[in-house]
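Enquirer: return a 3D structure for these sequence lines:
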Amino acid sequence: MSLTSRIKPISYLKANVAEVLTKLNEQREPLIITQNSEAKVVLQDVTSYEETQ
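Expert: This next block holds a predicted model:
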C-alpha cells in the first residue's frame, strides 16, 4: 500500500472509525492522521505495536 493512501484527515477517521479499525487489523499497515494539513498521529494495530516494543 502506498504512503499516500495511508494518510487521512481526522474528518475521515471520525466518519469511518469502524472501517478504519477493520483495515488496520487486516492490513497491519499504520495510518497517518492529519489535522489542519499536518501529520498529528499514527494509528497502528495492537499486534504490530507489540512487535515494535
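
Enquirer: CA only for contacts and neighbour counts going forward, please
Expert: Noted.

Enquirer: the longest helix anywhere in the chain: which residues count as buried?
Expert: For the chain, the helix that runs over the most residues, judged by DSSP state H, is helix 17-27. Judged by neighbour count using 16 or more other C-alpha atoms under 10 Å, the buried positions of helix 17-27 are 20, 24.

Enquirer: that one packs against which elements?
Expert: With contacts defined as 3 or more C-alpha pairs under 8 Å, 6 or more residues apart in numbering; DSSP states H and E, helix 17-27 has no helix or strand neighbours.

Enquirer: before we compare anything, build this one as well:
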Amino acid sequence: MSLAAQIKPISYLKSNAAEIIKDFATNPEPLIITQNGEAKMVVMDIHEYEKQQETMALLKLISIGRKEFEEGKYQEADAFFSEMDKE
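Expert: As a prediction, this is how the structure comes out:
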C-alpha cells in the first residue's frame, strides 16, 4: 500500500478506530493522522512499535560504543579476556 493511502484525517481515526486496529493484522504500516491538513500523530501496531524501540536502543548502544572508542575508552581484547579469566 502506498504511503499516501496511509495518511488520514483525524475524523477518520475517530470514526474507524476499531477497523484500523483490525487492519493492522494484515497491514502493519503506520497510519499518519492529520489535523487541519497537517501531520499531527502516527498510529502504529504495537509489535511494530516494540521492534522500532528495540532498533533505536541498539542504535543508541552502537553510538555510545563508537563515541567511547573515539575517546580511547576501550580495552584490547586480550587484556579483557585475561581479566575475565582471573575472575
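
Enquirer: please state their TM-score.
Expert: Comparison of the two superposed chains (TM-score structural alignment, normalised by the length of structure 1) gives a TM-score of 0.92, and 53 aligned residues with a C-alpha RMSD of 0.8 Å.

Enquirer: circling back: and the next helix or strand after the longest helix of structure 1, how far from structure 2 on average?
Expert: Using DSSP states H and E, the helix or strand that follows helix 17-27 of structure 1 towards the C-terminus is strand 31-35. Compared with structure 2 after fitting, strand 31-35 of structure 1 has a mean deviation of 0.2 Å; criterion: mean C-alpha distance after the TM-score superposition for structure 1.

Enquirer: between the longest helix of structure 1 and strand 31-35, how many degrees?
Expert: Helix 17-27 of structure 1 and strand 31-35 are oriented at 150 degrees to each other (axes from the mean of the first three to the mean of the last three C-alpha atoms, to 10 degrees).

Enquirer: can you pull out the strands in structure 2?
Expert: In structure 2, the strands defined using DSSP state E lie at 7-9, 31-35, 38-43.

Enquirer: for structure 1, which residue occupies the most central location?
Expert: Centroid check for structure 1 by C-alpha atoms, centre = their mean gives residue 31 as the closest residue, at 2.2 Å.

Enquirer: mind listing what that residue touches?
Expert: Contact partners of residue 31 of structure 1, counting by C-alpha atoms under 8 Å, 6 or more residues apart in numbering, are 6, 7, 8, 24, 42, 43, 44.
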